[in-house]
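In: the amino acid sequence is not available; the structure is as follows:
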């Protein structure tokens, strides 16, 4: 395993040239800031590139424009944005939003974010979540050894390879800071993999003895996440809050398989080659799949939009099941241009009649209510298995027609952001789905239909 990990590390560690370019860029921006008048204290370089735990070809530079706490929030926002815009002068930039606005753009090929923030000494002083980030930086720079930085890169690439890495709601996985904390907690890559292998739902990782058994009980009472990594700089926060149950189980499964048989494919899975259209049609003929296609709204914050997409998928799944279209699998995919929601059903069509079981005839009060309820009765009432039974006419027997009706309804009542997408949504059957089989979606549909984990 040691030889293989060395090979992986060589491939994922930024080159001296990459590191030099990062350092030069930050130095240039700091020099530029020194010529700008304002109330800012200094510029703090945060994130994995500042800590030396980032992967090769990562181009993210997170810079925090620091202000003393006596500056008002309005002043921080207005002056901070104005200063950040000056630092981007001559380069492409845009205003983005987190808990408060910041500026992001491209400088010399790097994705740079400049975020106005308060200079604080502990998380209790924070005015927004971003104020906490420089504390993360300080904590890890003080605690992490050079070997652990290498191990962090290995664990990041492992989780990236198996599909369980990323802080956003698109992936619902583990963020980079969470990976760093796992290495700090377990000590090394191998021990972290062994630790993940042993995890059970509601697993807690903490970095202080101040949290006693009573404190753990309170955490479990208030947190419903499969993994709880208590932020060492803010014990009220779970660093792994974005990680869902599916990704948690994926991490465990991948770790188990890796320990059984270590292989480089866990770090670098084979690229997906789209199957021929004829083969895809054969797969689809064996399944009952219906899809919803809608545009991805680039004007919105990705995390907000992805949160709404996840909610909508769940909502449509529940509505299908409430109307007897049993959903065996559902998923949402996007290439940041189009969104596809896939629903795999037991059947796309239902029989015209539906059997409804009521109470026993001896239950006079409830029997009366059951029989008086207005329904389109096809057959009954009769006694079957000791109970009153009616056969009624279904309103919808076709899943596609039902989804089209539901989406029209959702487009009127849903939140403003996703409503714009739902108004342009189309429900796709097999023929329409095959017409969409191209480029990135072809790769995704191939992976979905084959139905294996990336490392299997």
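Out: That came through, no problem. Predicted, not measured: the structure shown is a model, and the values here were computed from it.

In: only C-alpha atoms for contact and neighbour calcs from this point on.
Out: Fine.

In: isn't residue 123 right up against residue 132?
Out: Yes. Using CA atoms under 8 Å, residue 123 is in contact with residue 132, at 5.9 Å.

In: looking at those two, which is more packed in?
Out: Of the pair residue 123 and residue 132, residue 132 is the one with more neighbours under other CA atoms under 10 Å, namely 22 against 18.

In: separation between the more buried one and residue 124?
Out: Between residue 132 and residue 124 the computed distance is 9 Å (CA to CA, to the nearest Å).

In: pull up the overlap in contacts between residue 123 and residue 132.
Out: Jointly contacting residue 123 and residue 132 under the rule CA atoms under 8 Å, 6 or more residues apart in numbering are residue 233.

In: any idea which helix or strand carries the residue lying closest to residue 143 once chain neighbours are set aside?
Out: Leaving aside its chain neighbours, residue 143 sits nearest to residue 184 (7.8 Å; criterion: CA to CA, 6 or more residues apart in numbering). Element membership of residue 184, judged by DSSP states H and E, is helix 176-186.

In: packing partners for that helix?
Out: Using 3 or more CA pairs under 8 Å, 6 or more residues apart in numbering; DSSP states H and E, the elements in contact with helix 176-186 are helix 146-162, helix 189-197.

In: now stretch 6-16: buried residues?
Out: Residues 8, 9, 12, 13, 14 are the ones in stretch 6-16 that count as buried (16 or more other CA atoms under 10 Å).

In: ok, second structure coming up, stack it against the first:
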């Protein structure tokens, strides 16, 4: 297919692009005036590189400090300068490897990030230090036409919920998108290659290592050596499930290119009702924890890390209780954490088989028979017992799950979590349902 129509919809207008650049540059200059002598400022990220999607031009400005400053000093100096430069701007403190500031000017989100001055090949003191080198690298390598290819890749990933390296998504970062276009040449060439990958895959664009065999084993399905830091895998965060889903979607697109891969139709409530007809979909719902961070909410990455962990605990618990789990998906609104899950059946037989030891293990058999109740039966050389199942329906199982004391530290609300049935989910969390179908089912 021709990509012109897609590009028309996703490329920032000249007004938007120049406006973002002007705002970024004026913000950078205003901040620099109030920073200590010797501290440089740098515009980084997709606005600096000209690879941002229409309506998504958030701005990253780095304050680059000499190594003589501690991380605490850097942030204090940056915060002081921002207050003087932008006294009326809404400000938030964000938390990555160390704190940064987020301000809002002219309805644009602008991240002000303290970092250390760094040269290529130097060992980083914090992960954000590389960003200055990433920007320089991409600007020095990427041709104007390739920036359009990056936009196509970003939109493809965004439409399929695979764009973003944050813990919520565990997908492709913007920088990784740029590296893939540089390595393969175009959006379609990358998708063709990805559709035929045999995992694990290793990419070393700048040949930092003498051979691919010399590349360290990062124990990830995709390894992309950072051109500015040979010790870093740019694709480290991508899960195997997300990578395999991307490969599947790439193959589907190459076989039958369509705009639907870039702009999926939003599901109406009627469509969601039709999709959920006859299916056993539930949700565990708890309040978003409040901690005083980032507008009185837990920092997003920390919150999502714990929500994923709680989701994993629920998945293991349900499987151990012998429920046939068809899918599970964590989701978050401003006020609620939601774990959506689908079962083949919400009800299990009221009797349960308990498998015992092999019959020639006499002592173990005796212990098993004292512990379990009659009747006993033999199967494949083992003794078994037929007993009463304690958790024979999903309501009982969730009631027991809430009593567990091993929930992640900020997910203590799990003990008060509510179990929602399909009808309530359709009413309160239709977006969560749509995400679940898009990620777990094809076609959604």
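Out: Nice, I can see it. Predicted, not measured: the structure shown is a model, and the values here were computed from it.

In: mind listing which of the buried residues of stretch 6-16 of the first structure are in helices?
Out: Among the buried residues of stretch 6-16 of the first structure, the residues falling in helices (DSSP state H) are 8, 9, 12.

In: in the second structure, which residue is most central in space?
Out: Among the residues of the second structure, the one closest to the centroid is residue 169, at 1.6 Å (CA atoms, centre = their mean).

In: how near is that residue to residue 300 of the second structure?
Out: Counting by CA to CA, the separation of residue 169 of the second structure from residue 300 of the second structure is 11 Å.

In: going along the chain, name the strands of the stretch 301-444 of the second structure.
Out: Ranges of strands within the stretch 301-444 of the second structure are 325-332, 336-343, 351-358, 376-379, 382-388, 418-420, based on DSSP state E, counting those that start in this stretch.

In: could I get these as CSV with distance to residue 395 of the second structure and mean neighbour count?
Out: Below are the strands of the stretch 301-444 of the second structure laid out as CSV (distance: least, CA to CA, whole Å; neighbours: other CA atoms under 10 Å):
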stretch, distance to residue 395 of the second structure, mean neighbour count
strand 325-332, 15, 19
strand 336-343, 13, 22
strand 351-358, 17, 16
strand 376-379, 29, 13
strand 382-388, 17, 18
strand 418-420, 8, 18
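
In: distance to residue 66 of the second structure added to these, as CSV?
Out: CSV is the format used below for those (distance: least, CA to CA, whole Å):
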stretch, distance to residue 66 of the second structure
strand 325-332, 39
strand 336-343, 41
strand 351-358, 65
strand 376-379, 71
strand 382-388, 68
strand 418-420, 51
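
In: which one of these lies closest to residue 177 of the second structure?
Out: Proximity to residue 177 of the second structure, assessed across those by CA to CA, is greatest for strand 325-332 (24.8 Å).

In: residue range for that closest one in the first structure?
Out: The alignment of strand 325-332 of the second structure onto the first structure (TM-score structural alignment) spans residues 327-334.

In: tell me roughly how far the matching stretch lies from the second structure on average.
Out: Following the fit onto the second structure, the mean deviation recorded for stretch 327-334 of the first structure is 1.7 Å by mean CA distance after the TM-score superposition for the first structure.

In: quick one: contacts of that stretch?
Out: Residues from elsewhere that reach stretch 327-334 of the first structure (CA under 8 Å, 6+ apart): 296, 309-310, 313, 317, 320-321, 339-346, 444.

In: kindly recompute the last result at 10 Å.
Out: 170, 288-296, 306, 309-310, 312-314, 316-318, 320-321, 339-347, 440-441, 444-445, 448 (CA atoms under 10 Å, 6 or more residues apart in numbering).

In: stretch 71-86 of the second structure now?
Out: For stretch 71-86 of the second structure, contacts defined as CA under 10 Å, 6+ apart pick out 27-36, 39, 62-70, 87, 89-91, 93, 98-105, 112-116, 125-126.
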